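Participant: take this sequence and fold it.
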Amino acid sequence: MKTLISFITFSFIAFSVFASKVDTLVVHSNSMNKDIKNVVITPDSYSKKGQAYSVIYLLHGAGGDYKDWLKKAPKIKAYADLYNVIIVCPDGAKTSWYFDSPIDSTMQYETYVSEELVTQIDKSYNTKATNKNRAIAGLSMGGHGALYLAFKHSNIWGVAASMSGGVDIRPFPRSWDIAKRLGSQAENPETWENNTVINLVHLLDGKNLTFLFDCGVDDFFYDANKRLHEKLLERNIPHDYIERPGGHTNKYWKNSIKYQMLFFNDFFESSNIK
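Facilitator: Predicted coordinates:
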């Protein structure tokens, strides 16, 4: 009997953790004229005829794809259940940087994520289709992308977060194909200045977006994140900033996402208090 009870208990725990459903949604991008795959995780409670859900968009880093978050932090499936949210993981190409590239018509990922994908998710799933119920986060290139898109489109996302984000691309003129998206920094300095997160602070009024960013002190993006924090302090822009031990690693990101999910949950709960 003891063995049976142990088995039933284990089965219940396993079922609870993996009760969420993982789908692949293919969305056609008119701006790029191609089909793009996206992971969509719905909580166990999800029903198209039932309640509406808040949505969290998670952006992958350079070299990744739409399945990357499931590999790096498989617990996001449990977080969908725990916080009763829909999680969407778009494919941002290997190195799109989530820009609308001025030189490559096949790399219009700002338009894709902020307009085409959001519209299709709201059509295909039972969502709370307001910025107060949408969050966006990402790691590394995706951390840049999350703040870049949220700073520019606070009417779409009310809350955002970045972990280990490349929030200042200018120190890396030859890295991660950024020059293929914006043109070389030497020949297009203004384009680089206008498309780095640290230079988009002027878009914030301190009221239109709630956001968090964190970075490990051993990360090569640490200096940029610290400078962004200092710039926001100088301009009295409310934000949450965390620095903790760690580098640019999966171990760091698996730990970080736990806190960011809680941050989003607190925002959703406070935004929906009647």
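
Participant: CA only for contacts and neighbour counts going forward, please
Facilitator: Noted.

Participant: distance-wise, check the residue lying closest to Lys34 once chain neighbours are set aside relative to His60.
Facilitator: Once flanking residues are discounted, Lys34 sits nearest to His28: 5.7 Å by CA to CA, 6 or more residues apart in numbering. Taking CA to CA, to the nearest Å as the measure, His28 falls 19 Å from His60.

Participant: same deal with Asn33?
Facilitator: Between Asn33 and His60 the computed distance is 22 Å (CA to CA).

Participant: my guess is Gly158 meets Ala146, correct?
Facilitator: No - with contact defined as CA atoms under 8 Å, Gly158 and Ala146 do not form a contacting pair (11.7 Å).

Participant: so between the two, which is more surrounded?
Facilitator: Ala146 (32 against 25; other CA atoms under 10 Å).

Participant: to compare against the first, here's another:
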Amino acid sequence: MVSLLRTARRALLALAAASAFASPAEAHAQTTGRVRVDTLWSNALRTRKQFVVYLPASYDREPARRYPVAYYLHGLWGDEWNWVRNGRLDAAMDSLVAAGGPEMIVVMPDGDDSWYTTWNALVTIDACQRDSTRKEPAAAYCVPWPHYDDYVARDLVAKVDSSYRTRADRRHRGIAGLSMGGYGAVSLALRYPDVWSAAASHSGFVAPLLDAAGPFDASRPPRYATDVAAMATRWRDYWASLPFAFGRDTMGWWARDPGRIAARLQRTDAARMPALRLDVGAGDRFLDQNRALHFTLDSLRVAHAYAEHPGAHDWTYWRAHVPESLAWLGARLADGARP
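Facilitator: From the prediction side, this is the model:
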């Protein structure tokens, strides 16, 4: 017995010594996650796509451990690197974990300028290649069959769950995004409640048909446009992709409206309504859209978190508030929490 105690004591002393004399690089590696690139073949898009993955610091040290997953979607004209290079999401995750927050895998896919939906109309590959000014190869950007919702919800989730040590159920899976990605996060969570249990939107395009006639009046229901021509004028700087994704008539836009999707889910499967969180800057051009969806969710008695902060539609705002959505998702996806 004395021999065993002496051996154990020596092992502990050796471990303590090794920790004390670890190089700064080694100490840093023990407390920070790592970012890597991966790819998948998407049956929904019929092309190969790239995605970026943040793995928590303990991922390599604890090979039997499984993790919740948060999916973070970029905005229009963005790419899969935006959340790391512009939003410093990896540093935000490291800080949250260092402060005692739960660890998660974070997946950031390439969503093109897709609005994360199945498109209402098709554009030919030739036309797409002529119009595309993106740096990525046209073969990956100009997809032959734009089912971007199934690409994220089915193909990407299946790839991540088969390649990484995830908690592969809706209870441990959330989604978030900014601007176009905020729309994607909310609409995907509402349309695929079997996949995600929580969704967060920063500055989301979340009430696309909201009428532009004056500021939103929270004392009465939102007013919506009845003519897509008005949308073409209002969103002319986004119009290269909007009519393909949403359609050229209000029927196509209404089918993709988060408020209407939430109303349908509340009627048919309220038990699987995802936890929702919306935030937006007071100087953001989508402020009224977020207020309108907030009003609609309140009217439906759908529980959700809502916040307005100083700021505009830019990376200064998103960098400041991504720690909040990460912490909110982490708390809901952790074991023992209620989404």
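
Participant: any idea what the TM-score is?
Facilitator: For these two chains in superposition, a TM-score of 0.88 is obtained (TM-score structural alignment, normalised by the length of the first structure); 262 aligned residues with a CA RMSD of 2.3 Å.

Participant: before we move on, back to that, of Asn33 and His60 of the first structure, which one has the most company?
Facilitator: The residue with more neighbours, out of Asn33 of the first structure and His60 and counting by other CA under 10 Å, is His60; that gives 29 against 10.

Participant: quick one: that one from Asn199 of the first structure, how far?
Facilitator: His60 of the first structure sits 22 Å away from Asn199 of the first structure, taking CA to CA as the criterion.

Participant: cool, Tyr148 of the first structure as well?
Facilitator: Using CA to CA, one obtains 10 Å as the distance from Tyr148 of the first structure to Asn199 of the first structure.

Participant: neighbour count for those two, which is higher?
Facilitator: Legend: neighbour count by other CA under 10 Å for Tyr148 of the first structure and Asn199, higher for Tyr148 (25 against 16).

Participant: right, and the secondary structure at that one would be what?
Facilitator: helix (DSSP: H, G, I helix; E, B strand; the rest coil).

Participant: which residue is the nearest non-sequential neighbour of it?
Facilitator: Of all residues not flanking Tyr148 of the first structure in the chain, Val197 sits nearest, at 5.5 Å (CA to CA, 6+ apart).

Participant: which residue lines up with the one you found in the second structure?
Facilitator: Under the alignment defined by TM-score structural alignment, Val197 of the first structure corresponds to Pro258 in the second structure.

Participant: what about that match, how many neighbours?
Facilitator: Taking other CA under 10 Å as the criterion, the count of residues near Pro258 of the second structure is 25.

Participant: ok, it touching Ser187?
Facilitator: Yes - taking CA under 8 Å as the definition, Pro258 of the second structure is a contact partner of Ser187 at 5.4 Å.

Participant: ok so, going back, OK, contacts around the residue nearest to Tyr148 of the first structure?
Facilitator: Counting by CA atoms under 8 Å, 6 or more residues apart in numbering, Val197 of the first structure makes contact with His144, Leu147, Tyr148, Val167, Asp168.

Participant: kindly report the same for Ala312 of the second structure.
Facilitator: Taking CA under 8 Å, 6+ apart as the criterion, Ala312 of the second structure is in contact with Gly281, Ala282, Gly283, Asp284, Arg285.

Participant: quick one: map the third one onto the first structure.
Facilitator: Structural alignment places Gly283 of the second structure opposite Asp218 in the first structure (criterion: TM-score structural alignment).

Participant: what's the closest non-adjacent residue to its match?
Facilitator: Leaving out its chain neighbours, the residue that sits closest to Asp218 of the first structure by CA to CA, 6+ apart is Gly247, at 4.6 Å.

Participant: how near is the counterpart of that neighbour in the second structure to Val322 of the second structure?
Facilitator: Following TM-score structural alignment, the counterpart assigned to Gly247 of the first structure within the second structure is Ala312. Here Ala312 of the second structure is placed at a distance of 14 Å from Val322 of the second structure (CA to CA).

Participant: one more: Arg285 of the second structure?
Facilitator: Using CA to CA, one obtains 19 Å as the distance from Arg285 of the second structure to Val322 of the second structure.

Participant: higher neighbour count, the two?
Facilitator: Neighbours around Arg285 of the second structure and Val322, counted as other CA under 10 Å, are more numerous at Val322. The numbers are 23 against 15.

Participant: roughly how far does the residue mapped onto the more buried one from the first structure sit from Tyr222 of the first structure?
Facilitator: For Val322 of the second structure, the aligned position in the first structure is occupied by Ile257, per TM-score structural alignment. Here Ile257 of the first structure is placed at a distance of 17 Å from Tyr222 of the first structure (CA to CA).

Participant: cool, Glu193 of the first structure as well?
Facilitator: Here the distance between Glu193 of the first structure and Tyr222 of the first structure works out to 19 Å (CA to CA).
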